[in-house]
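**Student:** A predicted structure for the sequence below; I have some questions about it.
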Amino acid sequence: MTPLDYEYLQKLLKDRSGLVLSADKKYLLESRLLPLARKAGVPGITDLVQKMKAGSDSLINDVVEAMTTNETFFFRDKTPFDHFKDSVIPELIKARAGRKSLRIWCAASSTGQEPYSLAMLLKEKASELAGWRIEIVATDLSPEVLEKSKAGLYTQFEVQRGLPIQLLVKYFKQVGTMWQLNADVRSMVQYRLFNLLQDFTALGKFDVIFCRNVLIYFDQATKSDIFNRLMKVNEPDGYLFLGAAETVVGLTDSYRICPKRRGVYLPNSSAASTAPGLALGGLKTSALTGR
């Protein structure tokens, strides 16, 4: 791979996905793209780049998808999910008692463990949320991981990573050597192909946004821009959850730290109050029934 090839791929990945590759990440490109080059019938990265430059959109999409990190597991880092269950849901039940609806966005949802973790926690609160309209919108830029998410089918290894045994028994059924999430939980989540560099307004407004472990791959300017745009689709009294290695500090005034809740952030009321109202974007909702 020549320096020009690397520069081309760096720019392509930043423009298409926001992913920023530093100069010392050539090994990562080679390890992920050499198998793709062989699949495309070319001997190396340079030939792959030439084929991309010739106008192969499908190949470009394959390259972006190959470079996207899809590491995830159920109840990842645990603490944010405890905050969601023990503090955020009870507070929102009080705050939304009049309209009896909740909208949650899982950005960069990967293979679905995060939105399904939230769905199971909401199922556990079914008696308190009887008659409520619950909508979990999960987005990712990878069609492949979205298809896996919709199936809700996971290996023994995947369900052993973070998923409590009582929830496995309660909400999954065994299919051969795999485990499939029950249909009533899967139906609580709707998946959409979406890139965080796109305009958020079509998604509508959300009470809770989970945007965890994805911003670490973006540069400072892109992070700031995303935070400012997230605030505009986050309800003024809503919540933003970030990953353990992510923060808004020094990047935006749109959010402030939520005291005593690690990884949870609140829209700044002064900034949020000036954000234009947004429609719900025509997305369907699903009712939360009994357990």
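**Tutor:** Yep, that arrived.
**Student:** please make it C-alpha for all contacts and neighbour counts, starting now.
**Tutor:** Will do.
**Student:** what sits against the nearest residue to Pro43 once chain neighbours are set aside?
**Tutor:** The shortest distance from Pro43 to any non-neighbouring residue, by C-alpha to C-alpha, 6 or more residues apart in numbering, is to Ala37 (6.5 Å). By C-alpha atoms under 8 Å, 6 or more residues apart in numbering, the contact list for Ala37 reads Pro43, Gly44, Ile45, Asp47, Leu48.
**Student:** for comparison:
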Amino acid sequence: MTPLDYDYLRGFLKTRSGLMLSNDKQYLIESRLMPIARKEGLAGISEIVQKLKAPGSERLASKVTEAMTTNESFFFRDKTPFDHFKDVMMPALLAARANKRHIRIWCAAASTGQEPYSLAMMLKEMGPALSSWRIEIIATDLSGEVLERAKAGTYTQFEVQRGLPIQMLLKYFKQNGDQWTIAPEIRSMVHYRTLNLLNDFSALGQFDIIYCRNVLIYFDQPTKVGVLNRAAKLTAPDGYLLLGAAETVVGLTDTYKPVADRRGLYVPSAAGAGATAASRLFAVAGGQVA
């Protein structure tokens, strides 16, 4: 791979997916794209670049983009965002939505499905508290390939051992050799869609909770600002945004503000008063909804 090839691919990936590669990531390009070159019968990275520059390269362009943006995921990753879900967000929303009884959740950059399925299992564990409630989980990702895996809901022994409590494994998964498939009742709670966060996503509608974790770290500052500002337009006035441990809205946008003592949790800056504020205080104080 020549320096010119690398520069071209850096620009290509930023335009297609927002991914920012530093000057020293040639090894990453080679490790991710050489398997594609072999499958396509190409000699190497330089031939991939030549094909990408030629007309009719959309199929290859999609393969290259997906290969470079596929990131790992695991069940209940980082724990804290799921504690926020149980201790803060759901109690507040159950109080605030008592009349409507409808909650919408968006998992952006859902990868192979562990995050949305973790939330689905938590909701199922709430049992009677959610009877007669309609809760939607929309999970999106740029990569159609990883979403197909997510829809199948089948994971290796290694994958289910990463973060998944043994009691949930036994309760919500069925084993077939060294593979584990999540129960249809959990799988049906999550709806998957292919989505590029660089594009307009207003058609998704408004959400009460948005999980957008461990994806902004790959973007430059203008791209982060754009994604956050567009997400803010879809966040209910008394809704929530979850970011990864290495991500923040501070210094990027004033559309969200951090929740005190709740790492990674943000609320719209223009959150209303009255019942909305009361429900937040109820949740942060540790209140529970029967």
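**Tutor:** Received it, and whenever you're ready, just let me know what you need. All figures in this text were calculated on a predicted structure; none of them were measured in a lab.
**Student:** how alike are these chains, TM-score-wise?
**Tutor:** Put the two chains on top of each other and the TM-score (TM-score structural alignment, normalised by the length of structure 2) is 0.91; 272 aligned residues with a C-alpha RMSD of 1.3 Å.
**Student:** picking up where we left off before, helix or strand for the residue nearest to Pro43 of structure 1, which one?
**Tutor:** Ala37 of structure 1 belongs to helix 26-39 when assigned by DSSP states H and E.
**Student:** tell me the helices and strands packed up against the helix or strand just after that helix.
**Tutor:** Of the helices and strands lying after helix 26-39 of structure 1 in sequence (DSSP H and E), the nearest is helix 45-53. Packing partners of helix 45-53 of structure 1 (3 or more C-alpha pairs under 8 Å, 6 or more residues apart in numbering; DSSP states H and E): helix 3-17, helix 26-39.
**Student:** now the strands for the stretch 101-250 of structure 1?
**Tutor:** 101-106, 133-140, 153-154, 172-175, 178-181, 189-193, 206-210, 234-241 (DSSP state E, counting those that start in this stretch).
**Student:** so which of the ones you listed gets nearest Phe73 of structure 1?
**Tutor:** Comparison of the strands of the stretch 101-250 of structure 1 against Phe73 of structure 1 by C-alpha to C-alpha identifies strand 153-154 as nearest, at 10.4 Å.
**Student:** quick one: that closest one to structure 2 mean distance?
**Tutor:** When structure 2 is superposed, strand 153-154 of structure 1 averages 0.6 Å from its matched positions, counting by mean C-alpha distance after the TM-score superposition for structure 1.
**Student:** and that strand, what other elements does it pack with?
**Tutor:** strand 178-181.
**Student:** in structure 2, what residues pair with the strand it packs on?
**Tutor:** Strand 178-181 of structure 1 lines up with residues 179-182 of structure 2 when matched by TM-score structural alignment.
**Student:** flag every buried residue along the matching stretch.
**Tutor:** Neighbour counts over stretch 179-182 of structure 2 (16 or more other C-alpha atoms under 10 Å) mark Trp180, Thr181, Ile182 as buried.
**Student:** that stretch vs structure 1, mean deviation?
**Tutor:** Counting by mean C-alpha distance after the TM-score superposition for structure 1, stretch 179-182 of structure 2 comes out at 0.8 Å.
**Student:** nearest residue to Gly144 of structure 2 in space, ignoring adjacent ones along the chain?
**Tutor:** Gly144 of structure 2 sits nearest to Thr194 (C-alpha to C-alpha, 6+ apart), 6.0 Å away.
**Student:** is it true that that neighbour touches Leu142?
**Tutor:** Yes: using C-alpha atoms under 8 Å, Thr194 of structure 2 is in contact with Leu142, at 5.6 Å.
**Student:** and these two? which has more neighbours close in?
**Tutor:** Ranked by neighbour count (other C-alpha atoms under 10 Å), Thr194 of structure 2 and Leu142 place Leu142 first, with 24 against 18.
**Student:** which residues are in contact with Arg229 of structure 1?
**Tutor:** So Arg229 of structure 1 contacts Phe200 (C-alpha under 8 Å, 6+ apart).
**Student:** distance of it relative to Glu30 of structure 1?
**Tutor:** 34 Å (C-alpha to C-alpha, to the nearest Å).
**Student:** now Ile45 of structure 1
**Tutor:** Distance of Ile45 of structure 1 to Glu30 of structure 1, given as C-alpha to C-alpha: 7 Å.
**Student:** again, but for Glu144 of structure 1
**Tutor:** In terms of C-alpha to C-alpha, Glu144 of structure 1 sits 21 Å off from Glu30 of structure 1.
**Student:** of the two, who's got more company?
**Tutor:** Glu30 (16 against 12).
**Student:** my read: that one touches Thr46, true?
**Tutor:** No: look at Glu30 of structure 1 against Thr46 with C-alpha under 8 Å: they stay out of range, at 10.6 Å.
**Student:** and the helices in the stretch 151-291 of structure 1?
**Tutor:** Assigned by DSSP state H, counting those that start in this stretch, the helices in the stretch 151-291 of structure 1 fall at 156-160, 165-171, 183-186, 220-233, 269-272.
**Student:** most tightly packed of those?
**Tutor:** Mean neighbour count, computed with mean count of other C-alpha atoms under 10 Å, is highest for helix 220-233 among the helices of the stretch 151-291 of structure 1, reaching a mean of 19.
**Student:** average offset between that helix and structure 2?
**Tutor:** With mean C-alpha distance after the TM-score superposition for structure 1, helix 220-233 of structure 1 departs from structure 2 by a mean of 0.5 Å once superposed.
**Student:** list the contacts of the residue lying closest to Cys258 of structure 1 once chain neighbours are set aside.
**Tutor:** Distances taken as C-alpha to C-alpha, 6+ apart place Tyr265 nearest to Cys258 of structure 1, at 4.9 Å, with adjacent residues excluded. Residues counted as contacts of Tyr265 of structure 1 (C-alpha under 8 Å, 6+ apart) are Tyr239, Leu240, Phe241, Leu242, Tyr255, Arg256, Ile257, Cys258.
**Student:** what residues of stretch 77-85 of structure 1 count as buried?
**Tutor:** By neighbour count on 16+ other C-alpha under 10 Å, the buried set for stretch 77-85 of structure 1 is Pro80, Phe81, His83, Phe84, Lys85.
**Student:** the first one sits in which helix or strand?
**Tutor:** Here Pro80 of structure 1, judged by DSSP H and E, is contained in helix 79-83.
**Student:** who touches that helix?
**Tutor:** Taking C-alpha under 8 Å, 6+ apart as the rule, helix 79-83 of structure 1 contacts Phe75, Leu118, Phe241, Arg261, Arg262, Gly263, Val264.
**Student:** tell me the SS of Glu71 of structure 1?
**Tutor:** Secondary structure state of Glu71 of structure 1, per DSSP: H, G, I helix; E, B strand; the rest coil, is coil.
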